[in-house]
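**Student:** Only the shape, not the letters, is given here:
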């Protein structure tokens, strides 16, 4: 008896998220169809021109914008950034360095420092227990 394997597919929004691109900026045919796991792997391994351009110039989804600015997604929202931004807009924000951005970067640095402290503490505790 032969097992029948179905192809795993995902919605375009999921595929765009995995590719790190803003769905609304992708080609219409990408937005309308489903993406198979094999197609996603192919897009990641050999990105077409539209995907390379989106990754380089944007518009970028909020997680990418947040990462490039060194803040959290919530920090973006607190700063009034609710839409996708292009690379040019991100660079302009970095250059202008508004007060909210400086504050959010400092907050993010504290969060990372605290996470590292907790991780080190847990490591030391588990080493003591061995």
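**Tutor:** That came in fine, so what should we check first? All of these numbers come straight from a predicted model, not from anything done at the bench.
**Student:** switch to C-alpha atoms for all contacts and neighbour counts from now on
**Tutor:** Fine.
**Student:** Just give the number of residues close to residue 98.
**Tutor:** Residues contacting residue 98 under the criterion other CA atoms under 10 Å number 11.
**Student:** what do you get for the one 5 residues further on?
**Tutor:** Other residues near residue 103 come to 15 when the count uses other CA under 10 Å.
**Student:** How far off centre is the helix or strand where it lies?
**Tutor:** In the assignment (DSSP states H and E), residue 103 maps to helix 99-129. Chain-centre distance of helix 99-129: 21 Å, with CA atoms, centre = their mean, to the nearest Å.
**Student:** Could you do stretch 9-16 as well?
**Tutor:** Counting by CA atoms, centre = their mean, stretch 9-16 is centred 14 Å from the centre of its parent chain.
**Student:** try stretch 95-111
**Tutor:** Averaged C-alpha coordinates place stretch 95-111 at 19 Å from its chain's average position (CA atoms, centre = their mean).
**Student:** can you check stretch 8-28 too?
**Tutor:** 12 Å.
**Student:** if we look at that stretch, which residues are touching it?
**Tutor:** Stretch 8-28 is touched from outside by 30-37, 40, 44, 50-51, 54-55, 58-61, 64, 84, with contacts defined as CA atoms under 8 Å, 6 or more residues apart in numbering.
**Student:** ok, residue 69 to residue 19 distance?
**Tutor:** 19 Å (CA to CA, to the nearest Å).
**Student:** And for residue 81, the neighbour number?
**Tutor:** Applying other CA under 10 Å, we find 15 residues neighbouring residue 81.
**Student:** same thing with residue 53?
**Tutor:** 12.
**Student:** Alongside the first one, take a look at this:
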């Protein structure tokens, strides 16, 4: 890839921006700083390894949680500590273990409460 400079980022930062799990990326990607131009190229014209990672995983925790409809903390409470593949995520969605059902319900309650509070604050702002 390239030499470190003010316009480059660590591989971990680039992986986060690409929504991929860093340890699953090729060694060359993991070991070299990535420039903004290289990142833009990866986003606009992803190589096969990036397409495969995005499709099959393993996926980072934030994407696993989003695909399961729960929070990252809910993953931890459910005992999920490692990155999961798309197949593993789909299997969990099919099996619907008790912890996942409970976490999804809890997460939806949190989101409802956040929406309610946002609406209440907006209403209060209009009144003042």
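**Tutor:** Great, that's in hand. Because the structure is predicted, anything quoted here is derived from the model rather than measured.
**Student:** if we can go back for a sec, among the contacts of stretch 8-28 of structure 1, which are located in helices?
**Tutor:** Judged by DSSP state H, the subset of those located in helices is 30, 31, 32, 37, 40, 44, 50, 51, 54, 55, 64.
**Student:** want to try JSON lines for those residues, with distance to residue 80 of structure 1 and neighbour count as columns?
**Tutor:** What follows is these, written out as JSON lines (distance: CA to CA, whole Å; neighbours: other CA atoms under 10 Å):
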{"residue": "30", "distance to residue 80 of structure 1": "29", "neighbour count": "17"}
{"residue": "31", "distance to residue 80 of structure 1": "27", "neighbour count": "17"}
{"residue": "32", "distance to residue 80 of structure 1": "30", "neighbour count": "11"}
{"residue": "37", "distance to residue 80 of structure 1": "36", "neighbour count": "14"}
{"residue": "40", "distance to residue 80 of structure 1": "33", "neighbour count": "18"}
{"residue": "44", "distance to residue 80 of structure 1": "32", "neighbour count": "13"}
{"residue": "50", "distance to residue 80 of structure 1": "28", "neighbour count": "12"}
{"residue": "51", "distance to residue 80 of structure 1": "27", "neighbour count": "21"}
{"residue": "54", "distance to residue 80 of structure 1": "23", "neighbour count": "18"}
{"residue": "55", "distance to residue 80 of structure 1": "23", "neighbour count": "19"}
{"residue": "64", "distance to residue 80 of structure 1": "16", "neighbour count": "20"}
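**Student:** Now render these as JSON lines, adding distance to residue 10 of structure 1.
**Tutor:** Listed next are these as JSON lines, based on distance: CA to CA, whole Å:
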{"residue": "30", "distance to residue 10 of structure 1": "11"}
{"residue": "31", "distance to residue 10 of structure 1": "11"}
{"residue": "32", "distance to residue 10 of structure 1": "12"}
{"residue": "37", "distance to residue 10 of structure 1": "8"}
{"residue": "40", "distance to residue 10 of structure 1": "9"}
{"residue": "44", "distance to residue 10 of structure 1": "15"}
{"residue": "50", "distance to residue 10 of structure 1": "20"}
{"residue": "51", "distance to residue 10 of structure 1": "18"}
{"residue": "54", "distance to residue 10 of structure 1": "20"}
{"residue": "55", "distance to residue 10 of structure 1": "20"}
{"residue": "64", "distance to residue 10 of structure 1": "21"}
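**Student:** what about stretch 70-88 of structure 1, how long is it end to end?
**Tutor:** Across stretch 70-88 of structure 1, first to last residue, CA to CA, it's 16 Å.
**Student:** Counterpart of residue 50 of structure 2 over in structure 1?
**Tutor:** Using TM-score structural alignment as the criterion, the counterpart of residue 50 of structure 2 in structure 1 is residue 51.
**Student:** Can you name the residues that contact that match?
**Tutor:** 21, 26.
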